[in-house]
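S.K.: got a predicted structure here, sequence first:
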Amino acid sequence: MRLCMWQVKRYFYAWVGALLLSGCQAPAETATESPSGATPPNIVYILADDLGYGDLSCYGQTNFQTPTLDDMAARGIRFTQHYAGSTVCAPSRASLMTGRHTGTSYVRGNYETGPRGFGAELPLRPDDLTLGEVLQNAGYHTAAIGKWGMGMDGTTGEPFKKGFDYSYGVLNQAYAHYQYPDSVYVNGKREAVPGNQGRRMGTYSGDLYTDEAIGFIESVPADQPFFVYLAYTTPHAEMLVPEDTLFQRFAGQFDERPFTKGKQGGGDSADYGPDFGAYGSQNQPFAAYASMVVRIDRDTRRIKEALEAMGLADNTLILFSSDNGPHAEGGAVPEQFASAGPLRGQKRDLYEGGIRVPFIAYWPGVIRQPAESDLISSFWDILPTVADLAGTDLGDYRTDGISLAPTLLGETDRQQEHEYLYWEFHERKSTNQAVRKDKWKAVRMEPRGPVELYNLKEDIDESENVADDHPAVVAEISEIMDTARTLHPLWPVKD
């Protein structure tokens, strides 16, 4: 990709700033060898926003195709039991970034804080170790591009304070609802996006973020590994997308229910909070949703092809996932495309459809025997995984995760497994909790209420509650629900 002069200057100043900053900090613990016995890999983590488990054709989607991700899954590892950190944005991303589940993490919900209002989420604290900090301290050049949602400018959670040498995107996650942002934050400073004036004009968010990611990768010195956290804002509402040939491929194909700004329209989201009136109107939200997903696939191809062109593909691990299940906002209807696949529920549910997400690992130089993994894994596993791959350790920092490096390296005989996974969710009248333990999945809709129990090996859509048949399992999981969490002043258990 040919860089514009403003991009060259931007990456140069970011690099120089990182060098100056490193001179004021403790020396980095540079990793010289990874578990694979080679130079530590470059890592690109791509995160879609509200993409359902069934939205990729390699996970069963038949209404549209995602050939790039399908190919990466076929040549890499496709995980079938991978879970997001939460069922909504901020706590899920915080779980990914810090390696902690919502019972022990600091950010446990979409919490609006201070005078900045809606979308100005609770910031990460100085002692919340992040993926960026782990890899930066291991000698990586790091970038956070796209949607952040873990700290506004001037707070302890803005990206450059959490281990990222370069950052570009939207800090306020509500502002990420707009697919044509008129401004972004670049290394903590707000900048106008040239040509973006109005909600349907200029450069589309996915194009902006993909360009920035490629430009950053091209700017990194050849002898330095890099980490890119690339967080797209699609296919989250608003359901606006360029009406180009990609959109026209789907236009007119579906029995559409137009969405009008200021009205719910489409999915049944009335129980989930205030009216989503900020979302732009869309006469063909189903066509827009399909186009959004296919654009993510196309953007991933651009990243992949750029790495190949630079000769970096074999030593670059690309991870792809989504922050939670599919949404019913802005005119989207998850049932239209079976976006949750065979799973029950959607975004804001702790049933499988709200938290089980696609997860693909692609690493051509290492993953030489493609596989499908049913390992039960989660967002909070990513931090110990990247530390393992970078050849560094986490010191005294506590994580709830396990390293997935053995699975990625084809050494499944030494792969550790979780005793259980735990979630809690606070946006309904009572605190919802869920536990995954072996084949069992339990959901409790209120702290001292009945536990629903499902055998996922036989009942993936959680249609048959077998709690009465397995009292010992219910008792064991109830104990986990009562003890897995730490107290939090902002998120007490609601009866």
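M.R.: Looks like it arrived, so ask away. Here the structure is a predicted model, which is why all the values come from computation and not from measurement. Residues are numbered from 1 along each chain as shown.
S.K.: rest of the way, CA atoms for contacts and neighbours
M.R.: Fine.
S.K.: how about the helices in the stretch 251-400 of the chain?
M.R.: 285-309, 352-355, 382-390 (DSSP state H, counting those that start in this stretch).
S.K.: could you dump these into TSV with mean neighbour count and distance to Phe216 added?
M.R.: Conversion of those to TSV gives the following (neighbours: other CA atoms under 10 Å; distance: least, CA to CA, whole Å):
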stretch	mean neighbour count	distance to Phe216
helix 285-309	21	11
helix 352-355	29	31
helix 382-390	24	20
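S.K.: among the ones you listed, which comes closest to Gln81?
M.R.: The closest of those to Gln81 is helix 352-355. By CA to CA, the value is 9.8 Å.
S.K.: gap between the closest one and the chain center?
M.R.: Going by CA atoms, centre = their mean, to the nearest Å, the spacing between the C-alpha centre of helix 352-355 and its chain's C-alpha centre is 14 Å.
S.K.: presented hereafter is structure B, for comparison with structure A:
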Amino acid sequence: MKKPALFALFFALSSIAIAQKKTDRPNIVFIMADDLGYGDLGAYGQQIIETKHLDALAKEGMRFDNFYAGTSVCAPSRSALMTGQHTGHTPVRGNKELEPEGQQPLADSVQTIAMLLQKAGYATGAFGKWGLGMVDTYGSPRNKGFDEFYGYNCQRQSHRYYPTHLWHNQERIELEGNGLLAKGQYAPELIQEKALEFIDNNKDKPFFLYVPTVLPHAELSGPDDQYYEQYANKFEEKAHKGNDYGPKATIPGYASVAKPRATYASMVSRMDAQVGQIVAKLKDLNLLDNTIIVFTSDNGAHREGGADPDFFNSSAGLRGYKRDLYEGGVKTPFIVYWQGKVAPGTTSNYLGAFWDVLPTLAEVAKAGKPQYTDGLSFVPTLLGKPKKQKQHDYLYWEFHEDGGRQAVRQGDWKLILQKVRSGNPVAELYNLKLDPKEQNNLATSNVKKVEELREIIAKAHVETRDFPLVSK
């Protein structure tokens, strides 16, 4: 055999070996929206906002219909995701603000999914909103397993889309315009550029790309570009006609109703387009067939800044919003794309939550077992082997504002305790199979079930000094 032929054969065999090795350890892209409602995607019934890229991922992957966030507000939900622990155990259980910038940090002893993957040889990057510890704390992204971070370290700062600064690892990046919308730099675009660069820079090794985007969190703000104009023109036309898209007959009222609606819709579509850009980048680099992509939201739809979740049916008919422990506050869209592994166009009723993500991705990446987790790996569900899937005995949430709330779901039953700090909480009991919108409180007619579920709540919650809930 001639040398060129031998070289070609050697190259072909080497390529096959490399491909087999790559397939054994897929890249992981985890994208998390901020305050996106369960019903804000077309794949989950949205009728007004266009989300074609995420709808395509759902069509080509698996849509979960029974998946839950860590809780109904930002920092503790993210803590549950990163640590694989529900809010009765996870270290950060509320949006505890620190001055001059930042929130209560994760402790030095806390293990995160990024730390597991980093130790297993993955390049790790986070681009978006962190909120679990400033750059000079144990909870900074760099100390919690991320090789690179770019974005808002402090979630309070992320309330502004034209901020004064962002953070790149330990470096504060000053932005033009001093936070003024008219002259400033639109942070989601800057963050997206860095996320795409991360893929380029790590295309030859397994990587974990975490994209906790700030869209569509309030404030309602963004450039007057094609994403905004498609809705502004539509809603303005509807406003003229006097239907539900805006105030009747007069355009002066348009700014107070239809403009915020157009802005919110454009923010969701912009986020969807950025997901499409990430998918396109993976495809261009021939990485898409060896990448698992996960999309979700950190909690339910918000009502701040003029947002109108009822108009968009953002909770898909479920009761509640952000900060509630009703279904609309904690149930989240959850989509997984994994070519060759997840069957296209499938749906799952697996009852899962954010604390399942850590053991699942650790298994996918062959990263070993975590130190501790409340979660279960749902890899069997992804691979179409439901009979091998372990099931939760219960799911548990807590929320520390508004007098304190706790909730547990076991099977079809869900118990919510309101005003927990009062020492005499108000119980609400729902059968979600018969009453998915939580309209019929059965607490007084089924006292036995209330007591059973209260025992689970007492077992699930471990009091902590940093975030006390039930102690005096």
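M.R.: Here it is on my side, so go on. Here the structure is a predicted model, which is why all the values come from computation and not from measurement.
S.K.: quick check: TM-score for this pair?
M.R.: Comparing the chains after superposition, counting by TM-score structural alignment, normalised by the length of structure 2, produces a TM-score of 0.88; 435 aligned residues with a CA RMSD of 2.3 Å.
S.K.: burial of the residue in structure 2 that Pro471 of structure 1 lines up against, as a residue count?
M.R.: Per TM-score structural alignment, the equivalent position to Pro471 of structure 1 in structure 2 is Val447. Counted with other CA atoms under 10 Å, the neighbours of Val447 of structure 2 add up to 12.
S.K.: what residue in structure 2 is paired with Ala434 of structure 1?
M.R.: Under the alignment (TM-score structural alignment), Ala434 of structure 1 maps onto Ala407.
S.K.: my error: substitute Val241 of structure 1 in the last question.
M.R.: For Val241 of structure 1, the aligned residue in structure 2 is Gly222 (criterion: TM-score structural alignment).
S.K.: any idea how far that match is from Asn431 of structure 2?
M.R.: Gly222 of structure 2 sits 41 Å away from Asn431 of structure 2, taking CA to CA, to the nearest Å as the criterion.
S.K.: repeat that for Arg319 of structure 2.
M.R.: Distance, Arg319 of structure 2 to Asn431 of structure 2, by CA to CA: 14 Å.
S.K.: ok, these two, which is more surrounded?
M.R.: It is Asn431, of Arg319 of structure 2 and Asn431, that has more neighbours when counted by other CA under 10 Å, with 20 against 16.
S.K.: please name the nearest non-neighbouring residue to that one.
M.R.: Distances taken as CA to CA, 6 or more residues apart in numbering place Trp413 nearest to Asn431 of structure 2, at 4.8 Å, with adjacent residues excluded.
S.K.: cool, Phe337 of structure 1 as well?
M.R.: If the residues on either side of it in the chain are set aside, Phe337 of structure 1 comes closest to Asn63, at 6.6 Å by CA to CA, 6+ apart.
S.K.: can you give me the helices for the stretch 1-150 of structure 1?
M.R.: 5-22, 67-75, 89-98, 131-137.
S.K.: hmm, back to that, could I get the helices of the stretch 251-400 of structure 1 as TSV with distance to Thr233 of structure 1?
M.R.: As requested, these are exported to TSV (distance: least, CA to CA, whole Å):
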stretch	distance to Thr233 of structure 1
helix 285-309	10
helix 352-355	18
helix 382-390	21
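S.K.: counterpart of Lys387 of structure 2 over in structure 1?
M.R.: Matched by TM-score structural alignment, Lys387 of structure 2 corresponds to Asp413 in structure 1.
S.K.: what sits in contact with each of Arg319 and Asn431 of structure 2?
M.R.: Residues within reach of Arg319 of structure 2 and of Asn431 at once, by CA atoms under 8 Å, 6 or more residues apart in numbering, are Glu438.
S.K.: check the gap between the match of Lys387 of structure 2 and Phe79 of structure 1 for me.
M.R.: On the measure of CA to CA, Asp413 of structure 1 and Phe79 of structure 1 end up 17 Å apart.
S.K.: more neighbours: the two, which one.
M.R.: Neighbours were counted for Asp413 of structure 1 and for Phe79 using other CA under 10 Å; Phe79 has more, 22 against 8.
S.K.: quick one, what contacts the residue lying closest to that one once chain neighbours are set aside?
M.R.: Beyond its immediate neighbours in the sequence, the residue positioned closest to Phe79 of structure 1 (CA to CA, 6+ apart) is Ser373, lying 4.8 Å away. For Ser373 of structure 1, the contacting residues are 77-81, taking CA under 8 Å, 6+ apart as the criterion.
S.K.: how many residues are close by the aligned partner of Lys459 of structure 2 in structure 1?
M.R.: Alignment note (TM-score structural alignment): Lys459 of structure 2 maps to Thr483 of structure 1. Neighbour count for Thr483 of structure 1, taken as other CA under 10 Å: 10.
S.K.: mind listing what's buried along stretch 158-172 of structure 1?
M.R.: Buried residues in stretch 158-172 of structure 1, defined by neighbour count with 16 or more other CA atoms under 10 Å: 158-172.
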